[in-house]
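**Q** can you look at this prediction? I've put the sequence above it.
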Amino acid sequence: MTISVSVRQVVGPEDAARRNTQGLREGFVIEALFQPGEVNLTYSHLDRMVVGGIVPTGETLVIDRVAETGTERFLERREAAVVNIGGAGRVGVGGRDYALGFQEALYVGMGEGALAFSSDDPAEPALFYLLSAPAHRACPTVHITREMARKVHLGSAEESNARTINQYVHPDVCESCQLLVGLTMFEPGSVWNTMPAHVHDRRMEVYLYFGMEEATRIFHFMGEPGETRHVVLKNHEAVLSPGWSIHSGAGTGRYAFIWAMAGDNMSFTDMDKVPMEALR
């Protein structure tokens, strides 16, 4: 078994403003995350976040040592969260097996050891979405169901953004060192996410869009408020968002997304809102 790792360097706002579409995608978009029988990781220099897709279709797939972290074991100085957006599967860690159904999550504390991923039915494999950030202390490993998630209802049908934010890795749900992870679902007819826009220079964020039809696309907006750009994303594509960038999008059809943050502040509401008239 091999682990594929790509590395993304930090892209500054001046650089991003000059990039064409391909340049923006190379700097921020993560494609082809979920490949049958493979472990695909992206190591971002934005708060050292690791974003991964794991699809077990036969043998158990294991993440133990990732050279890019510079440690003997992947979780030696890291915490992680795993969200399953596919068929039923299992994650083995710390001497225990955790069964993860669709849209269930597992928070894994620092120092827990190797991660082992398997699918209950290889014909309908689990799609494990992995997020990992550096940690300075160990927190308990917790299996998180959708029922356990803290639910926040935002937006309205009139604004086309009525949505429910399911906060999975959050201080009111489970303890973590710096990771915050959640899943946002939309009411029928609502297409806008994270609008009005905001930035939060104290932490980075990454979005994974999923639950989309083949022809559905997300127009994801990014960049400084006065220098916005956009990229077009399809199902199972992720996009990195630096602290200086807005991160908002609109879909041409039904979709959901998983958001994750790492950085200085654990408060979900720590954000600098951008007035609509400031967007350009």
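**A** It's in.

**Q** CA only for contacts and neighbour counts going forward, please
**A** Noted.

**Q** longest helix of the chain?
**A** Counting residues, the longest helix found in the chain (DSSP state H) is helix 21-28.

**Q** what's that one packed up against?
**A** strand 227-233, strand 238-241 (3 or more C-alpha pairs under 8 Å, 6 or more residues apart in numbering; DSSP states H and E).

**Q** ok, then the element right after that helix?
**A** Sequence-wise, the next helix or strand downstream of helix 21-28 (DSSP states H and E) is strand 29-30.

**Q** any buried residues in stretch 253-265, and which?
**A** For stretch 253-265, burial by neighbour count (16 or more other C-alpha atoms under 10 Å) applies to 253, 254, 255, 256, 257, 258, 259, 260, 261, 262, 263, 265.

**Q** in strands, which of those residues fall?
**A** 256, 257, 258, 259, 260, 261, 262, 263 (DSSP state E).

**Q** closest to residue 230 among those residues?
**A** Checking these against residue 230 with C-alpha to C-alpha, the nearest one is residue 257 at 16.9 Å.

**Q** surely the closest one and residue 191 touch.
**A** No - using C-alpha atoms under 8 Å, residue 257 is not in contact with residue 191, being 11.7 Å away.

**Q** got another one to weigh against that:
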Amino acid sequence: MENRYASHPREVKAFDTTRLREEFLIEEMFKPDQLTLTYTHVDRFIVGGALPVKGSVKLEADAKSIGAATFLERREIGIINVGGAGTVTVDGETYAMASKDCLYIGLGAKEVLFASDDGAQPAKFYLNSTPAHKTYPTVKAAISEASPNHLGSLTNSNERTIYRYIHTGGIQSCQLVMGMTLLKDGSMWNTMPCHTHNRRSEVYFYFDMPEDGVVFHLMGEPQETRHLAVRNEQSVISPSWSIHSGVGTSSYTFIWGMAGENQIFEDMDAVAMKDIK
């Protein structure tokens, strides 16, 4: 499991492109028959992916990394399938996972196994995990069961639908909030006008992009913006002090996960367009 440490905004002002990418971009999320994990000290988030092809992949991390005998001993996890059909088995109970299905697993689950229905079209399980203090039930939700919110307009190139899976009005959790945003054809901007939320951090995962597609993800303090060139199936760690917005060369989909002081989706500090630099 790779470790990433928290960075002060004063330091980030001086980062070059290479350093920005090293600190905030996760470039490879899926490796065949492996579990790929990145531990960030930003709100103790773990971001990862499982790509089962020939057999099942087990959710585990070495005890030294998380100080626990099992992955979910003191954690919760949200999983969204972005590939072919597959299954997640939690302590012997199997959940069928179609594309864009979400599964929440609460604190205390002992064994989690990822598998694909067809290795030729494998499932791709994207996951976010955060520390937890209470056990909530394991719950699965299809995208049709998520809470939709239609925003933006084609005129502003940001017509999109936000689907909330794990949130105060949906799947219950200790602190993890997780969902997905789908941009309509012809729309390329997300989260603009932008905002920050000093009470929690966020991780973005971009996918459903063409091979030559790029999203220019904007980050940094509102008056000190920087950008990352993000390709398909890559993630960006967004600290609480940073904006998190982007524009693509075509439409795309992204998964957002949040953790921190509260779970109120609307709790954000809006940034006026005139104040962005």
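**A** Noted; the coordinates are in hand. It should be emphasised that the depicted structure is a prediction, and the values quoted were computed from it without experimental measurement.

**Q** ok so, going back, deepest of the helices and strands packed on helix 21-28 of the first structure, which one?
**A** For these, the largest average neighbour count (mean count of other C-alpha atoms under 10 Å) is found in strand 238-241, namely a mean of 23.

**Q** that strand maps to which residues in the second structure?
**A** Across the second structure, the stretch matching strand 238-241 of the first structure (TM-score structural alignment) is residues 235-238.

**Q** got it, and stretch 185-205 of the first structure?
**A** Residue span in the second structure matched to stretch 185-205 of the first structure, by TM-score structural alignment: 182-202.

**Q** how long is the matching stretch from one end to the other?
**A** End-to-end distance of stretch 182-202 of the second structure (C-alpha to C-alpha, to the nearest Å): 17 Å.

**Q** next: stretch 63-74 of the second structure.
**A** Terminal residues of stretch 63-74 of the second structure lie 12 Å apart, using C-alpha to C-alpha.

**Q** other residues contacting that stretch?
**A** 1, 59-62, 106-110, 131-133 (C-alpha atoms under 8 Å, 6 or more residues apart in numbering).

**Q** just the buried residues of it, please?
**A** Applying 16+ other C-alpha under 10 Å to stretch 63-74 of the second structure flags 66, 70, 71, 72, 73, 74 as buried.

**Q** confirm that the fourth one sits in a strand.
**A** No - according to DSSP: H, G, I helix; E, B strand; the rest coil, the state of residue 72 of the second structure is coil, so it is not within a strand.

**Q** so what does it match up with in the first structure?
**A** Checking TM-score structural alignment: residue 72 of the second structure goes with residue 75.

**Q** how close does that match sit to residue 131 of the first structure?
**A** Relative to residue 131 of the first structure, residue 75 of the first structure is positioned 12 Å away (C-alpha to C-alpha).

**Q** same deal with residue 214 of the first structure?
**A** Using C-alpha to C-alpha, one gets 25 Å for the distance from residue 214 of the first structure to residue 131 of the first structure.

**Q** what of residue 161 of the first structure?
**A** Residue 161 of the first structure is 26 Å from residue 131 of the first structure, by C-alpha to C-alpha.

**Q** which of those two has more neighbours?
**A** Comparing residue 161 of the first structure with residue 131 by neighbour count (other C-alpha atoms under 10 Å), the higher total belongs to residue 131, at 26 against 22.

**Q** need the counterpart of the more buried one in the second structure.
**A** Using TM-score structural alignment, the equivalent of residue 131 of the first structure in the second structure is residue 128.

**Q** in a helix, that's where that match is, yeah?
**A** No - the assignment for residue 128 of the second structure by three-state DSSP gives strand, which leaves it out of any helix.

**Q** list the contacts of the counterpart of residue 107 of the first structure in the second structure.
**A** Mapped onto the second structure by TM-score structural alignment, residue 107 of the first structure lines up with residue 104. By C-alpha under 8 Å, 6+ apart, the contact set of residue 104 of the second structure is 76, 77, 78, 79, 137, 138, 139, 140, 166, 171.

**Q** what about residue 143 of the second structure, neighbour count?
**A** Close neighbours of residue 143 of the second structure, defined as other C-alpha under 10 Å, add up to 18.

**Q** counterpart of it over in the first structure?
**A** By TM-score structural alignment, residue 143 of the second structure lines up with residue 146.

**Q** apart from its neighbours in sequence, what residue is nearest that match?
**A** Leaving aside its sequence neighbours, residue 146 of the first structure sits nearest to residue 104 (C-alpha to C-alpha, 6 or more residues apart in numbering; 6.1 Å).

**Q** now that neighbour: how far from residue 73 of the first structure?
**A** Computed as C-alpha to C-alpha, the residue 104 of the first structure to residue 73 of the first structure distance reads 25 Å.

**Q** one more: residue 124 of the first structure?
**A** Counting by C-alpha to C-alpha, the separation of residue 124 of the first structure from residue 73 of the first structure is 30 Å.

**Q** and what of residue 85 of the first structure?
**A** Separation of residue 85 of the first structure from residue 73 of the first structure (C-alpha to C-alpha): 26 Å.

**Q** now do the strands in the stretch 101-250 of the first structure.
**A** If DSSP state E, counting those that start in this stretch is used as the criterion, the strands of the stretch 101-250 of the first structure fall at 105-108, 115-119, 128-134, 142-144, 150-154, 163-169, 180-186, 192-193, 198-199, 203-210, 218-224, 227-233, 238-241, 248-251.

**Q** reformat those strands as a markdown table; add distance to residue 19 of the first structure.
**A** Formatted as a markdown table, these follow (distance: least, C-alpha to C-alpha, whole Å):
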| stretch | distance to residue 19 of the first structure |
| --- | --- |
| strand 105-108 | 36 |
| strand 115-119 | 37 |
| strand 128-134 | 27 |
| strand 142-144 | 39 |
| strand 150-154 | 33 |
| strand 163-169 | 32 |
| strand 180-186 | 29 |
| strand 192-193 | 24 |
| strand 198-199 | 20 |
| strand 203-210 | 20 |
| strand 218-224 | 11 |
| strand 227-233 | 9 |
| strand 238-241 | 15 |
| strand 248-251 | 19 |
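
**Q** what's the closest of these to residue 22 of the first structure?
**A** strand 227-233 (9.2 Å).

**Q** quick one: residues in contact with the closest one.
**A** Residues outside strand 227-233 of the first structure that contact it (C-alpha under 8 Å, 6+ apart) are 17, 21, 24-25, 209, 217-223, 246, 279-280.

**Q** mark which of these are buried, thanks.
**A** For the contacts of strand 227-233 of the first structure, buried by 16+ other C-alpha under 10 Å: 24, 25, 209, 217, 218, 219, 220, 221, 222, 223, 246.
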